[in-house]
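Asks: Dropping the sequence and predicted coords here.
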Amino acid sequence: MPHQATFALSTTPRPTRWSPRRSASATRTAALGRPEESAAAYEAAVAKLPGGAQPQRFQLGRGWVDLALDAPEAARSRLEAAVPTGYRMGSTRISLWAQGWLARTQFALGAWPDAVETVQRAAVRLAESRIELVRPLVHWTGAQIHALRGDWETAEHHVNQAAADLHHYEVMVVPACLARAHVAEARGDYARVLEALSPVVQLPTRQSVDEPGFWPWPDVYANALVMTGRLEEADAFLTPHEELAARRGRRSTMALLGYARGRLTAARGDIDTAREAFEQALVHLEHLPLPYDRARVNFAYGQTLRRAGKRREADAALHNARDAYLTLGARTYVERCDRELQASGLRAGRPGPGPSRLTPQEQAVARLVASGATNKQTALELYISVKTVQYHLTHIYSKLGVRSRSELAACFREPSPTERPGPTALEP
C-alpha cells in the first residue's frame, strides 16, 4: 500500500456540489504546507453552496485544517457538525474520521471527559463498520488520556487497538506510533518513546508527516532524545523542525519544540538561554486555549530550573504545571510535580509517609527507589544523573540504617490502620 494518503482520499463520493475530489484536494493542500490556501478554498466553496449548506465532508476537512492552524475551538464546532450521519446522506466513514479528530481537539482544549466519550462512541461504531483506516486515529487519544490518568491497563488496550506497521497507510502508522509513544512517555520510559516513533522517522515521504500542526510527534521525539542523553542528535533533529514551524507561524508547534530546545540547552549547561527558550514557548501559548501544552512546557521548565538550583523559580513553574495537570485529571504528572516540588524543598505540599530525617532531594529519590524504580529510571524522573542517585542512596541507607532496596521500601510502605497504633520512629 502507498504511504502517502489522507483520510479525505478514501471516502465514498456523494451527490453534492461540494465534490469529494475538491475536498481531497483542499485537505491535501493543507497537509503539504499550504493550510491557509486550503482554508481559503473551503471558504470560497461555502459561498457557492446552496442555502449556506455545509456538507459533512466540508465540515470534516475544514475542522482538521482549523486544528492545524491553532484554532481548536473553531475545529471543535466543525468536527461536531461532521459527526452525525442520520441526515443528508451522511457517511459513516466520514463520521468516524470526524470523531477521531474531534477527540484530538477535545484533548487539546482540555475537555478530556468529552474526548474519552467520543473515543468510546467511535470505538463501538468501528467494531460495527470495521473501517480499519480510522482505527489508530480513534484509539490514539484513548491511549494518551488513560496513560496520563494512570490507568495503564486501559491505555495499553487502546495501544493494542491502534496498532499498525509500515505496511499500512501513513495515516494509520503515525497515530499508532504516537499512541505507543505517549504511553511510554507517561511511564517515563524515554528509550521506548524513541523506539515507538522510529517507524515515523523511517517513513519515506516526509512533507505531510513533518508539516507543523498536523501530527504532533517532533517535540515528543526531540524531548526523548534529550532525556536519553543524545544531545547532538536532538540538536540536529530540532533545527529543521524549528525553522519550518517558524516559517509557517505555527505557535503551538513552536512552543512545544521550544520546550525541547530549552531542555537541550540546559543539558549543555546554558541555563540562561534555556530560560529564554522556555519563556518564549510560554509566550507562543499565551493566547491559545491549550492547557495540556502549557502544563507540559511549565513542567519541563520547572524541572530544568530545579536541576540548575533555581528553586524559587522552579517552584512557581512546577505549581503552574501541577494546577493544570490536576484540573485536567493527569494524575501521572500531578504525582511527578509533587516529587519535583518535594525535591526542591519549597512549598512541597502535603508530605507523604516517609523518614523526616532525609533532605527533600533524598526523600524524592528514596520514594522512587522504594516504589521499584531503578537508578536510571529515578535519574530520568528527577532529571538528575545516575551518579547523583547513587550518591543520595548512600546517604539514605546510612541515615535510615537499611541495607537493601526491600528494606528501604518497607520504610516507605503505607501501614494499614491496624498497623498504626501510634507514631513510629520512622514517621515525621
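Replies: Good, I have the coordinates.
Asks: CA atoms for contacts and neighbours, from now on please.
Replies: OK.
Asks: so Y42 touches L60, yeah?
Replies: No - counting by Cα atoms under 8 Å, Y42 stays clear of L60, with 11.0 Å between them.
Asks: take the one below as the second:
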Amino acid sequence: MTSMTVQYAIIWYLTEQIKSATMLSFATLLGMLPMVVLSPFVGPYVDRLNKKGLLIVPDLIAALFAIILSVTGVVTGTFPFWLIYVSLFVRAVTQTFQTPTILSILPTIAPREELTKVNGQLGMVQSANKIIAPGIGAFLFALMPLHLLLLLDVLGAFLGLVLLLFVKIPKTATHSGNTLALEDTKQGIRDLRSKKGLWITVLIGAVSSIFIMPAASMYPLMTIGYFEGTVSNAGFVQIIYSIGMLVGGTIIGVFGNWKDRMKPLILAYLVIGITLVASGLLPANNTGLIWFIIFSAFTGTDAPFFDTLLMAMIQQTFPIDQLGRIMGVVMALLSLLASAGLIFAGPIADRIGVEKLFIIAGWGIILCAIINWLIAPAKNYDKQLQEKGVMERYN
C-alpha cells in the first residue's frame, strides 16, 4: 500500500509538472523495461534462490532510492526528472524479482484445484491496496511536500520485512547449479511452446498489452488533461478503477472454479475494449468525466481476469520447480510488447489526442478477443487442461 501511494504521488507530480503524454508514457516505459530485459534471466534464479530473500531485499533497495529522492528534494528544493526516472526504473527492477517469486510460492501453499481462487484472492488483496493508495496519495500529495510523502516507502519496507520474518515458505526441489540460467530460460521457452494452446494465449495476451498498457498509463492525463480535472479527480478515478478490480478479484476468488476459464478471459477482453472505446468518445466536460468514472469501474472489474486466469493455468500446467523460468518468459513477453506500445503511444497521443488513443486501444483489444476465440487450440486449452487434471486426480 505504501509503495503504491508513493508511486501514484510520483506519477501525479510528473503529470502536474509536464502535462505531456510522451513524458508520461516514457515514465511508464521505464517501469516496463526491467520486465523485458531481466525477466527471462530472473525466472531461473527464482527457482534456485531463497524466495524469502527475493521478497525482502528488493523492498530494501526500493526504500533506499526513496530516501535518496527525498533527501535530494530537501537539499535542492526540487526533484530532477532524471532522478525520478531512475527511481521508477529501480522500483520496477525490484518488482521484476518479487512478482515471479510470489507467483511461484503460491502453488507450494495452495491445493492445485484451488489455484484459480487463490490467485483471485491475491488479486483482491492487491486491488484493496490500490483502492486505498490513490486516496491516501491524493490526500497526502495536497497536504504535505513530496519529500516527506516518499518516506512512506521506507515505513512500508520496514513493516513488510518484519512480517516476512515470521513467514515459513516450503522448500522445493533445488537445482544443482551446473546449468546456466540462460539454458534454463531457453528450456522455459521450449516448455511453454510445447503447450500450443497456452503458448498462443500468451502471445495474444502479449499483443493485447500493446494496447492495454499505453491506455492504462494515460488515465491520469485523460482525467487532468482531456477532462481538465484535478489531482483529486485523478485519484478518485484510480480508486473507482481499483474498486472495480476488487470486485473482479472477488468474483474470481469466490466463483473461480470455472470448467472453462477461457470464456471469462475472452469476455473480459471484450468489456475492456468496449469501455476504452466508449471512454475515448466522451465529451471533454463534467458529464464526460462522470461517464469516464463509470466506464473505469467496468474496465477495472475485468482487468484482473487475464492475468489471474492465465497464471492459474500456467501454475496447473507445469511442475512447481519449473514455474520461475516459465513465469520469467511470460512476463518478458507481456512486458516487451507493452513497452513497444508505450514507445509510440506518447507521441501519438500528443499528436492526435489522448482520447483517440483510448479508441485505438479499445478496438485493438476487441480484435485480440476475437482472434483468441477463433483459434481452436487456444479456445479449448483450459477445458482440456482441467479434464486432464480431473482424470489424474481420479486415477
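Replies: Now that the structure is in, tell me what you want to look at. This structure is a prediction, so every number in the text was calculated from the model and none was measured.
Asks: TM-score for this pair?
Replies: After superposition, the two chains reach a TM-score (TM-score structural alignment, normalised by the length of structure 2) of 0.28; 180 aligned residues with a Cα RMSD of 7.0 Å.
Asks: Y42 and L60 of structure 1: who's more crowded?
Replies: Remark: of Y42 of structure 1 and L60, L60 carries more neighbours, 30 against 22, as counted by other Cα atoms under 10 Å.
Asks: ok, so what distance separates the residue nearest the centre of structure 2 from S70 of structure 2?
Replies: For structure 2, the residue nearest the mean C-alpha position is D307 (8.1 Å; Cα atoms, centre = their mean). Between D307 of structure 2 and S70 of structure 2 the computed distance is 34 Å (Cα to Cα, to the nearest Å).
Asks: repeat for G324 of structure 2
Replies: For G324 of structure 2, the distance to S70 of structure 2 - Cα to Cα - is 34 Å.
Asks: tally of neighbours for A44 of structure 1?
Replies: 11.
Asks: name the element it belongs to?
Replies: helix 35-48 (DSSP states H and E).
Asks: same for the next helix or strand after that helix, what does it pack against?
Replies: Counting by DSSP H and E, the element after helix 35-48 of structure 1 in chain order, helix or strand, is helix 56-68. Contact partners of helix 56-68 of structure 1 among helices and strands, from 3 or more Cα pairs under 8 Å, 6 or more residues apart in numbering; DSSP states H and E: helix 20-31, helix 35-48, helix 72-82, helix 92-109.
Asks: In the helix or strand just after the last one, which residues are buried?
Replies: Spelled out, that is helix 92-109 of structure 1. Downstream of helix 92-109 of structure 1, the next assigned helix or strand under DSSP H and E is helix 112-129. Along helix 112-129 of structure 1, these residues count as buried under the neighbour rule (16 or more other Cα atoms under 10 Å): W112, A115, V116, T118, V119, Q120, A122, A123, R125, L126.
Asks: From what I see, the last one and R135 are in contact.
Replies: It refers to L126 of structure 1. Yes - the pair L126 of structure 1 / R135 is scored as a contact, 7.0 Å apart, by Cα under 8 Å.
Asks: before we move on, back to that, could you check which of G324 and S70 of structure 2 has the larger neighbour count?
Replies: G324 (30 against 20).
Asks: give me every residue that touches that one.
Replies: Contacts for G324 of structure 2 were tallied using Cα atoms under 8 Å, 6 or more residues apart in numbering; they are V42, G43, P44, Y45, V46, D47, P100, T101, S104.
Asks: just A206 of structure 2 next, same as before
Replies: Contacts of A206 of structure 2 by Cα under 8 Å, 6+ apart are L333, L334, S335, L336, L337, A338.
Asks: if we go to 6 Å?
Replies: For A206 of structure 2, the contacting residues are L334, L337, by Cα atoms under 6 Å, 6 or more residues apart in numbering.
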